[in-house]
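Peer 1: Pasting the sequence and the predicted model now:
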Amino acid sequence: MLYTFRSAIGKVGVVSYPTSVEIVSKNPIPIGTYVAIPFKTLDIISGETVECCAIGVISLTSYRRLIPISPTATASESIGIEDDMLRYAPSIARIIALVRSRDRNNLSIEIPNVPPPPDSEIYLAPPEILSILFSSKKENSIKIGHLLTRPEVEIHININALTKHLFITGTTGSGKSNTVAVLADRIASYGGTVVIYDVHGEYSTLEVGRDVRKISIEYKMNLLEIPPKVLARMIVPEGGATVQRMLVSRALAIAQKVFKELRSRYGLTEKAIENFTTIVKELIKESKSILETSLHRSMFGEKPEVDEPEEEVSTETIDINSKLIDLFKKFIKKLIEGYTEQYGESAEKACTKVDEFFENAAISFEAPSINTLLGPSTLVVLNVSLLSDEQKDHVLKIMLDELLWFSKSKYFTGDPQPILVFIEEAHIFLSTAKSTISRYSIERVAREGRKFGLALGIISQRPRNIDLNALSQVQNFVFMKLVQEADQQAIMNASDMLTEDLARSLASMGTGEALVIGEWVGRFPVFVKIDKHEGKKIGASLDIAEIWRLHRSRATTKMYAATSEATKDFEELFS
């Protein structure tokens, strides 16, 4: 034998293939258990007998009776047979590797190509072999956890393989966000740059390592940095409202040009408000025909002389940013109203859409570009939880386009800066049921990002709702608990390495347990217990029973206190 094994836990059954074997044992072997099957085989080329050891993982387990029970069957004890003798536990082991050697110092890990003989004994896989297969700790790797059921075997992933993108999926509460937190923190600690597109705001309070610079921003749209056509589609999302969208796009193009000039001259100050207010007042009083003159004067320093307008523009708002947003909205609406005679109802509807957008959207002219936040050992959490799904869709497109441009420019100037972007709730943006604005940007980064160091981490609890074409470039996977057959079928279609029995085994995964597949973890699929990130405060399921118990306890304490006070007052009154 290549290694000394402990006592056997079962034997190879009737059926044995190079990639899977049937195991018969007295008791069920838990799913995810790694087993070793030592046997000898004949090398048909050299004619020599070679020692082999098949390494497999239990992907299906069950219990059966040798004699089926019928309504008329007598109890096993009454016929003198112990009940244990009538039961056995068949299992299926997926063979992941074949270890060959003529001696212990000359091991070779090969793809399984010969089956173990029936009746071969089954043992727990020794940690020495498992470490060779899975624990590839190198300078370019980080630890993510340990082998399921074998804490002594650490699992590391190859950081360089992340350029081929990553997909993480599992049901609610399976541990997806904890996995993201572990990867993001440790990659940033390694020196990497990580961006989390935080759809639910659960990473804002994430506590990271001391070597990591964490920047958490509550995303607000800077309307001066978004292309007019993209912003117009956010304001007028209806596909058939082309005229409304065209009017909004024209108005935005002019407003952005004017406002950028004012910002460059005066900054975000009261002086900028004063000049911008003058332009808006002039538009309100005069017709659209003076627009070009007004713009020219504003941009080249000539302050237009105007009388008091018929309609006052209120600038009594909370701060400068709010004042500027209010003026920007009025400016856009006034530009659109100038087209009322030509486009009639479409112009009126476009103004209504502008009002609705500014009322509901999170906007700030002070919001920084994400590219200015990037750097080594940096984790940027972009909290977009305040935005609607449509706005999240548009903002994701803008962010990915910016990051791709940034990565390309850094690459071509000889100063590449790799970035890993995690996208939470990806089924919103890569839906099979509807088209989204960000889909093209996601697919473009998936196609082109690898060359420039821009990698995607796609996270979803609904793999069946994700367009598989969008996952065609993804080669690294973390599959956590999945119960629905449609979800299991979807991930089987997404990964060539995922067999049906492994996919079905995901239904029995516990919290934090995962099947990890892809180049980043090596040649073989591996069941992993993901490390728990102690700095992840939001996202885990609440202990609602404990919360309610504390609330009841506090309420009871207050009631007793009030009753005691009332009793005291009553006694003092009649004493």
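Peer 2: Here it is on my side, so go on. None of the values given here were measured: they were computed from a predicted structure.
Peer 1: CA atoms for contacts and neighbours, from now on please.
Peer 2: Fine.
Peer 1: I'd say residue 482 and residue 168 touch.
Peer 2: No: counting by Cα atoms under 8 Å, residue 482 stays clear of residue 168, with 11.5 Å between them.
Peer 1: now the helices for the stretch 151-300 of the chain?
Peer 2: 176-190, 228-235, 242-266, 270-285, 291-300 (DSSP state H, counting those that start in this stretch).
Peer 1: ugh, typo on my part, it should be the chain
Peer 2: In the chain, the helices defined using DSSP state H lie at 127-134, 176-190, 228-235, 242-266, 270-285, 291-300, 320-337, 340-343, 345-360, 389-412, 439-452, 485-494, 500-505, 544-574.
Peer 1: From the chain's centroid, how far away is the first one?
Peer 2: Here helix 127-134 shows a centroid-to-chain-centroid distance of 30 Å under the convention Cα atoms, centre = their mean, to the nearest Å.
Peer 1: Please apply the same query to the third one.
Peer 2: Averaging C-alpha coordinates over helix 228-235 and over its chain gives two centres that are 26 Å apart (Cα atoms, centre = their mean).
Peer 1: also this one, for the comparison:
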Amino acid sequence: MVYSMYNSSNEIEDGVLLGRTSTPPRIPIYVKQADFLRHCLIVGTTGSGKTSLAMKLANELKRYGASVVLDWYGEYSRVGDYIVDVGVGEPVAIPIEDPLDAVFLLEEVLDLSSPQAYLLAKLLKKPKDLERVIDLIETYEPEARWEVETKASLMRKVSLLLKYGKVFKVVQPSEVDRLVEFSKGRLTVFNLSNLKTLELRRLVALGVLNAVKYLKERGVFKDSVFVVVEEAHNVMAKSKFLQKYLAEVRKLGIGLIVVTQSPAGLDYEIMNNTNIKVVKALKSADDISAISKSMNLDAKVASLINKLGYNEAVVEAPSLIEPILIELT
């Protein structure tokens, strides 16, 4: 038998109604808002309804704090209370405290080799140097033969970020509270769809995540923050940054809602670091295998995943003894 944490009332003071069990007695399935602070994973193929579900969660969770969305395709503008069209107007503030933080950020975003990261570390003497990194690379005189090719390859990668204009600015963490505004009860959407390259979208996404963390670490924002990360397989992939981020921010009152069409494209540790898992329809055998392994699904439940309807999902949550099939509301 499967149990819900709550009774059959449709009202709950401290949580979100996900749906009801698909078979009688149609038990309502609620998830506490505190459980979302231990992160949520939503997976499903294109058109399965995963973004609609993420929209609903972002809207409902803003009752308990601020909701923030990293919007890959410009789909959340109609539900956002405050929209930041990245790449249009003012650059987005990216907080960087130390030059090595800038190196690590670009190493993650651009998948730099060890020699490329080493050369970049030589060039970036202060955080603001990131804004003029192309000039620094161009004017650098190689000191060894290996640096000649490394300089050229580093320039090619960095150019992917900056050739479309200035969309970000480096700031000290102490400045973030004046430049990035969150408030309880508000859904803030960072629309990334205007950015032309995957690398630029990743840089801004990781920059916003850093900004949220800085605000919470310094006690500038007291309430919880729930962050929807769309296209997580593009933002996170096999990222060490995100593995560490997911583990660290739980104690700060930051919950991520990780949304992806390709769970096989995520690191296994990222999936395991999510407390709630909502599985919509998947078609790829690799994706079904990856999420089934992460949730320890039995063969009977796993066989349902490629047959799920638009309003159906397999859900794992602390309020449940085991993963179950539910009808979403």
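Peer 2: Yes, it's here. Keep in mind that what you see is a predicted model, and the values were worked out from it rather than measured.
Peer 1: Go through the helices of the stretch 151-300 of structure 1 and name the closest to residue 141 of structure 1.
Peer 2: Closest approach to residue 141 of structure 1 among the helices of the stretch 151-300 of structure 1 is made by helix 176-190 (9.0 Å; Cα to Cα).
Peer 1: Report all helices and strands that that closest one contacts.
Peer 2: Judged by 3 or more Cα pairs under 8 Å, 6 or more residues apart in numbering; DSSP states H and E, helix 176-190 of structure 1 is in contact with strand 141-147, strand 193-198, strand 378-383.
Peer 1: what separates that helix from the chain centre, distance-wise?
Peer 2: Put simply, helix 176-190 of structure 1 sits 11 Å off its chain's centre (Cα atoms, centre = their mean).
Peer 1: Quick one: residues contacting the residue nearest to the spatial centre of structure 2.
Peer 2: Nearest to the mean C-alpha position of structure 2, counting by Cα atoms, centre = their mean, stands residue 229 at 2.9 Å. By Cα atoms under 8 Å, 6 or more residues apart in numbering, the contact set of residue 229 of structure 2 is 69-71, 235, 256-259.
Peer 1: go on, residue 300 of structure 2?
Peer 2: With Cα under 8 Å, 6+ apart, residue 300 of structure 2 has no contacts at all.
Peer 1: That one corresponds to which position in structure 1?
Peer 2: With TM-score structural alignment as the criterion, residue 300 of structure 2 lines up with residue 501 in structure 1.
Peer 1: cool, residue 254 of structure 2 as well?
Peer 2: By TM-score structural alignment, residue 254 of structure 2 lines up with residue 454.
Peer 1: Tell me, how many residues neighbour its match?
Peer 2: 27 (other Cα atoms under 10 Å).
Peer 1: And residue 263 of structure 2, by the same measure?
Peer 2: So residue 263 of structure 2, with other Cα under 10 Å, has 30 neighbours.
Peer 1: What residues does the counterpart of it in structure 1 make contact with?
Peer 2: Mapped onto structure 1 by TM-score structural alignment, residue 263 of structure 2 lines up with residue 463. By Cα under 8 Å, 6+ apart, the residues touching residue 463 of structure 1 are 169, 427, 487, 490-491.
Peer 1: ok, now with 6 Å
Peer 2: Contact partners of residue 463 of structure 1, counting by Cα atoms under 6 Å, 6 or more residues apart in numbering, are residue 487.
Peer 1: quick one: it from residue 526 of structure 1, how far?
Peer 2: Shown here: residue 463 of structure 1 relative to residue 526 of structure 1, a distance of 20 Å by Cα to Cα, to the nearest Å.
Peer 1: now swap in residue 129 of structure 1 and tell me
Peer 2: For residue 129 of structure 1 relative to residue 526 of structure 1 (Cα to Cα), the value is 14 Å.
Peer 1: So if I had to pick from those two, which one is more boxed in?
Peer 2: Counting neighbours by other Cα under 10 Å for residue 129 of structure 1 and for residue 526 shows that residue 526 has the greater number, 24 against 19.
Peer 1: Surely that one and residue 516 touch.
Peer 2: Yes: assessed by Cα atoms under 6 Å, residue 526 of structure 1 is found in contact with residue 516 at 5.3 Å.
Peer 1: Out of the helices of the stretch 151-300 of structure 1, the one nearest residue 397 of structure 1 is which?
Peer 2: helix 228-235 (9.2 Å).
Peer 1: which other helices and strands contact the closest one?
Peer 2: When contacts are defined as 3 or more Cα pairs under 6 Å, 6 or more residues apart in numbering; DSSP states H and E, helix 228-235 of structure 1 packs onto helix 242-266.
Peer 1: list the buried ones in the helix it packs on?
Peer 2: 244-256, 258-259, 261-263 (16 or more other Cα atoms under 10 Å).
Peer 1: Kindly report the same for stretch 349-364 of structure 1.
Peer 2: Quick answer for stretch 349-364 of structure 1 (16+ other Cα under 10 Å): 350-351, 353-354, 357, 361-364.
Peer 1: now those residues in JSON lines, with distance to residue 179 of structure 1?
Peer 2: Compiled in JSON lines, the buried residues of stretch 349-364 of structure 1 are given as follows (distance: Cα to Cα, whole Å):
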{"residue": "350", "distance to residue 179 of structure 1": "44"}
{"residue": "351", "distance to residue 179 of structure 1": "45"}
{"residue": "353", "distance to residue 179 of structure 1": "40"}
{"residue": "354", "distance to residue 179 of structure 1": "40"}
{"residue": "357", "distance to residue 179 of structure 1": "35"}
{"residue": "361", "distance to residue 179 of structure 1": "31"}
{"residue": "362", "distance to residue 179 of structure 1": "29"}
{"residue": "363", "distance to residue 179 of structure 1": "31"}
{"residue": "364", "distance to residue 179 of structure 1": "32"}
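Peer 1: Of those, which is the nearest to residue 281 of structure 1?
Peer 2: Among the buried residues of stretch 349-364 of structure 1, and counting by Cα to Cα, the member closest to residue 281 of structure 1 is residue 351, at 17.6 Å.
Peer 1: measure the closest one to residue 358 of structure 1 for me?
Peer 2: 11 Å.
Peer 1: And residue 256 of structure 1, by the same measure?
Peer 2: With the distance defined as Cα to Cα, residue 256 of structure 1 ends up 15 Å from residue 358 of structure 1.
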